[in-house]
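Q: sequence plus predicted model, see below.
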Amino acid sequence: MLVDDAALVRDGIARLLTAGGFDVVDQRADALGLVGAVRAAAPDVVVMDVRMPPTYTTEGLQAAVELKAAVPDVGVLMLSQHVESRHAIDLLTGSGAGVGYLLKERISRPAELGEAVRRIAAGGTAVDPEVVAAVLGTRRAPDPLQRLTAREHDVLALVAEGLSNDAIAARLVVTARTVEAHMANILIKLGLATEAGTHRRVLAVLAYLRVRASDR
């Protein structure tokens, strides 16, 4: 489902997603009645703008938070024209799995958009690298992440972007086994070693973003 007040933007995203093999089950110009519409159309993922009518501030974000609370199994991918890390963190840390936040410039990169939608549909996260960078620059109080080494911080930041272990290994020019070892250490240091399944990666990302946001 696509939610954006700009018809041309909606149409452009719909064309890209359709070309990428997705079914666009509904398009909406505002977030009014979104929960009911989602329950009726039953999409796997809702792609929506942060700024929506009537004030064009945070209506989209607020609707997304309400949607995740009411229908937690649906994925939500927020799109924004600018880096708004506060908005991203509000959604990511309050909604659990199946959420993402990308800059609208990613729309011009169909492969990235499609990959993000698939990841979110599978219960993962997709966070724009520029948003991660903005959060990284936030001055913060002492936190559990201080137990991580510099390289473990690097790995977790790339996990937050949604990269796989193989992709992280290629980015950092190390082996996938090395990344796995770093990830294991990260999970232990964050107290997530006993959590079941791949959901631990999502929990680690949310812990990472939540702490980064603590002073904002």
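A: It's in.

Q: please make it C-alpha for all contacts and neighbour counts, starting now.
A: Fine.

Q: gap between stretch 22-37 and the chain center?
A: 19 Å (Cα atoms, centre = their mean, to the nearest Å).

Q: equivalent analysis for stretch 34-52, please.
A: With Cα atoms, centre = their mean as the basis, the mean position of stretch 34-52 lies at 16 Å from the chain mean.

Q: pull out the buried positions in it.
A: 34-35, 38, 43-52 (16 or more other Cα atoms under 10 Å).

Q: likewise stretch 13-20?
A: Buried, per 16+ other Cα under 10 Å, within stretch 13-20: Ile13, Ala14, Leu16, Leu17.

Q: from Glu152, how far off is the one residue sitting closest to the centre of the chain?
A: By Cα atoms, centre = their mean, the chain has its centre lying nearest to Gly100, at 1.9 Å. Look at Gly100 and Glu152: by Cα to Cα, to the nearest Å, they are 22 Å apart.

Q: do Arg177 as well
A: Arg177 is 14 Å from Glu152, by Cα to Cα.

Q: and what of Leu34?
A: Taking Cα to Cα, one finds Leu34 at 39 Å from Glu152.

Q: again with Ser214
A: 20 Å.

Q: which one of the two is surrounded by more residues?
A: Glu152 (19 against 13; other Cα atoms under 10 Å).

Q: once you drop chain neighbours, what's closest to that one?
A: His182 (5.9 Å; Cα to Cα, 6 or more residues apart in numbering).

Q: Asp143 too?
A: Val211 (6.8 Å).

Q: helices or strands up against the strand or helix carrying the one you found?
A: Using DSSP states H and E, Val211 falls within helix 199-212. Here helix 199-212 touches helix 85-95, helix 129-136, helix 150-161, helix 176-189, going by 3 or more Cα pairs under 8 Å, 6 or more residues apart in numbering; DSSP states H and E.

Q: take a look at this one as well, against the first:
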Amino acid sequence: MRILIAEDNALLAQGLSAMLEALGNEVLATAEDAGSFVTAALTHRPDVAVVDVRLPPTFTDEGIRAALHARELLPGLPVLVLSQYVEDTYARELIADGTGVGYLLKDRVARVDDFLDALHRVAAGGTALDPEVVRQLLVTRGDPLARLTGREREVLAMMAQGYGNSEIAARLVVTERAVHKHVGNVFLKFGLPPEDSGDRRVLAVLTYLGAPQRAASASPPARFPRRGSRGAG
């Protein structure tokens, strides 16, 4: 894969580059701020970009906004966002932007197999969310989830992470037919179209979970406010 990295922590950027290149990928460039990232994306047109949520100069939301801007200029640009903490609103905005997106906590990078799996999934146009991000989305979504059974919640969480029916079946040690039934029940209870085809169903569920009101509403997901304090990405 041809990869672009946007990370102001030189040690982390170098470590990521070395790891990815050792595995046969090409790191096209590393950017230290939002502006240079967008410029590099337009110049190199990478297969996937890995972007820190918080970049100079304010270390608030420059990274994710740069990623969204780059996707406007290069529609469909796959982006995997890294963050030190779970920021629900960041995840929601990214989810609403479409397929080929991912949001991982930085400690997930240390789990090389998980990180590479997410990177490949996003590069292929899929969706990859950190399990902790999914957990918080499920918690904050509120009442609609109360209609789901425990098993349906498990299936929903795995769907949100980007897993297909066969992968969910293997992890839950049930039949794929049973998973298909649970997926159908989730869509029915959420009032969503019974679409059961790969990342489109994942995106539909994630959009529903990330929206401030029902997915069927005409209102778009809320834009998160800018923060003024400096913090870790």
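A: Received, thanks. Owing to the predicted nature of the structure, the values given are computational and were not obtained by experimental measurement.

Q: Throw the helices and strands packed on helix 199-212 of the first structure into JSON lines and include distance to Ala6 of the first structure, thanks.
A: JSON lines is the format used below for these (distance: least, Cα to Cα, whole Å):
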{"stretch": "helix 85-95", "distance to Ala6 of the first structure": "20"}
{"stretch": "helix 129-136", "distance to Ala6 of the first structure": "23"}
{"stretch": "helix 150-161", "distance to Ala6 of the first structure": "27"}
{"stretch": "helix 176-189", "distance to Ala6 of the first structure": "41"}
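
Q: between these, which one is closest to Ala116 of the first structure.
A: helix 150-161 (9.6 Å; Cα to Cα).

Q: in the second structure, what residues pair with the helix or strand just after the closest one?
A: Counting by DSSP H and E, the next helix or strand C-terminal to helix 150-161 of the first structure is helix 165-172. The counterpart of helix 165-172 of the first structure in the second structure, counting by TM-score structural alignment, spans residues 165-172.

Q: same question for stretch 14-24 of the first structure.
A: Going by TM-score structural alignment, stretch 14-24 of the first structure sits over residues 17-27 in the second structure.

Q: what residues does that stretch touch?
A: Met1, Arg2, Ile3, Leu4, Ile5 (Cα atoms under 8 Å, 6 or more residues apart in numbering).

Q: mind checking which of the buried residues of stretch 34-52 of the first structure are in helices?
A: Leu34, Val35, Val38 (DSSP state H).

Q: tell me, how many residues neighbour Glu32 of the second structure?
A: Count around Glu32 of the second structure with other Cα under 10 Å applied: 20.

Q: correction: the previous question concerned Glu105 of the first structure.
A: Neighbours of Glu105 of the first structure using other Cα under 10 Å come to 12.

Q: so what's the residue count around the alignment partner in the second structure of Asp4 of the first structure?
A: Counting by TM-score structural alignment, Asp4 of the first structure lines up with Glu7 in the second structure. Glu7 of the second structure has 27 neighbouring residues, counting by other Cα under 10 Å.

Q: can you tell me which residues contact Glu7 of the second structure?
A: Going by Cα under 8 Å, 6+ apart, the list of residues near Glu7 of the second structure reads Ala13, Thr30, Ala31, Glu32, Asp33, Val51, Asp52, Leu55.

Q: what sits against the aligned partner of the last one in the first structure?
A: Using TM-score structural alignment as the criterion, the counterpart of Leu55 of the second structure in the first structure is Met52. For Met52 of the first structure, the contacting residues are Asp4, Asp5, Asp30, Ala31, Thr58, Glu59, Gly60, taking Cα under 8 Å, 6+ apart as the criterion.

Q: for Met52 of the first structure, give its distance to Asp30 of the first structure.
A: 6 Å.

Q: quickly list what's touching both of the two.
A: Counting by Cα under 8 Å, 6+ apart, the residues touching both Met52 of the first structure and Asp30 are Asp4, Asp5.

Q: hmm, back to that, from Ala41 of the second structure, how far off is the match of Asp4 of the first structure?
A: 14 Å.

Q: among the buried residues of stretch 13-20 of the first structure, which ones are in strands?
A: In strands, judged by DSSP state E, none of these are found.

Q: will you turn the residues you listed into JSON lines that also has distance to Val127 of the first structure?
A: Converted to JSON lines, the buried residues of stretch 13-20 of the first structure look like this (distance: Cα to Cα, whole Å):
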{"residue": "Ile13", "distance to Val127 of the first structure": "18"}
{"residue": "Ala14", "distance to Val127 of the first structure": "21"}
{"residue": "Leu16", "distance to Val127 of the first structure": "20"}
{"residue": "Leu17", "distance to Val127 of the first structure": "19"}
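
Q: among the residues you listed, which one sits closest to Val135 of the first structure?
A: Nearest to Val135 of the first structure among those, with distances taken as Cα to Cα, is Ile13, at 27.0 Å.

Q: grab the nearest non-local neighbour of that closest one.
A: In space, Ile13 of the first structure is closest to Ile107, 6.9 Å off (Cα to Cα, 6+ apart).

Q: understood, closing this out.
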